[in-house]
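# got a structure for you, letters missing:
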């Protein structure tokens, strides 16, 4: 039986619209499909006792994976700023709680860290990565 679809209008801030459009483009979906997928994933996460279908688990995982580079960058910037305030010449960031080595292949981890790695290099830092588990950033 076909699922009943209800048409609705949605107003979004430009920045949110742009982010959804970018995510939809990257995932090969329409904006509508991207929004529905993200909402379904969020709602499923609010029901921890319910076993989500494997296809939904894969979609939710892919969406969550898109947030990892921002989380890594945020931690790196905070660690550098903290190290500078303490008068250190290097900063270390531990990512072991993200368990990147558990559910991702090494090439996938490299893809997730590549953008911040290049940003650090371009800014004159010398980052040394430990398989996505941690990074030491030298700036002496």
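Yep, it's here. It should be emphasised that the depicted structure is a prediction, and the values quoted were computed from it without experimental measurement.

# From here on, just use CA atoms for contacts and neighbour counts.
OK.

# Could you measure from the nearest residue to residue 94 once chain neighbours are set aside over to residue 127?
Once flanking residues are discounted, residue 94 sits nearest to residue 134: 4.4 Å by Cα to Cα, 6 or more residues apart in numbering. According to Cα to Cα, to the nearest Å, residue 134 and residue 127 sit 10 Å apart.

# Residue 66 too?
On the measure of Cα to Cα, residue 66 and residue 127 end up 22 Å apart.

# Compare neighbour counts for those two and give me the winner.
Applying other Cα atoms under 10 Å to residue 66 and residue 127 shows that residue 127 carries more neighbours, namely 19 against 14.

# Let's verify that one: helix, strand, or coil?
At residue 127 the chain is in strand, as set by DSSP: H, G, I helix; E, B strand; the rest coil.

# dropping in the other structure now:
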């Protein structure tokens, strides 16, 4: 950002500011840079792009999308576990067919599951893939 960029005051609830500050820390950028990046991403996603974004910006936006995908997948895992436990099962199949996992290269795929795999392992779960559509989470064996 340059000093010539326009400035304006922004009011937001303290809880929202805390969440965005945390995201900014994770992304290693300032609060202002985080807000600007989110607005740019939103504009690119929902508007009709008229300019080709720089490749570095495209990589950054794709990484943000992968982090969002990881959070959504984690939520699906929790729902599947909740259902399996409530039904007395010892395995939870997680249907991830609604995500574009087949289109990710190996690095992008691993990026999505970077935090999910260690969390499952640390909690004592086993897991196995049925292609890239169904993640089977097993909790039948004691640790």
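Looks like it arrived, so ask away. Note that the structure is predicted; figures quoted are calculated from it, not measured.

# After superposition, what is the TM-score?
Overlay of the two chains. TM-score (TM-score structural alignment, normalised by the length of structure 1): 0.76; 137 aligned residues with a Cα RMSD of 2.8 Å.

# between residue 134 and residue 127 of structure 1, what contacts are shared?
By Cα atoms under 8 Å, 6 or more residues apart in numbering, residue 134 of structure 1 and residue 127 have no common neighbours.

# re earlier: list the contacts of the residue nearest to residue 94 of structure 1.
92, 93, 94, 95, 96.

# buried residues in the longest helix along structure 2?
Scanning structure 2 for the longest helix, with DSSP state H as the assignment, gives helix 55-86. Within helix 55-86 of structure 2, the residues scored as buried using 16 or more other Cα atoms under 10 Å are 61, 64, 66-67, 69-71, 73-74, 77, 80-81, 84.

# what's in contact with the helix or strand following it?
Downstream of helix 55-86 of structure 2, the first helix or strand assigned by DSSP states H and E is strand 91-95. Residues outside strand 91-95 of structure 2 that contact it (Cα under 8 Å, 6+ apart): 76-77, 80-81, 83-84, 133-140.

# Identify the farthest-apart pair in these.
Across the contacts of strand 91-95 of structure 2, the longest distance by Cα to Cα is 21.6 Å; it joins 133 and 140.

# Between the two, which has more neighbouring residues?
Between residue 133 of structure 2 and residue 140, counted using other Cα under 10 Å, the more crowded position is residue 133 (16 against 11).

# Surely the more buried one is in contact with residue 100?
No. In this structure, residue 133 of structure 2 is not within contact of residue 100 by Cα atoms under 8 Å, at 9.2 Å.

# Give me the mean deviation of the strand or helix carrying residue 33 of structure 2 from structure 1.
Element membership of residue 33 of structure 2, judged by DSSP H and E, is helix 31-46. Superposed on structure 1, helix 31-46 of structure 2 shows a mean distance of 1.5 Å to its aligned residues (mean Cα distance after the TM-score superposition for structure 1).
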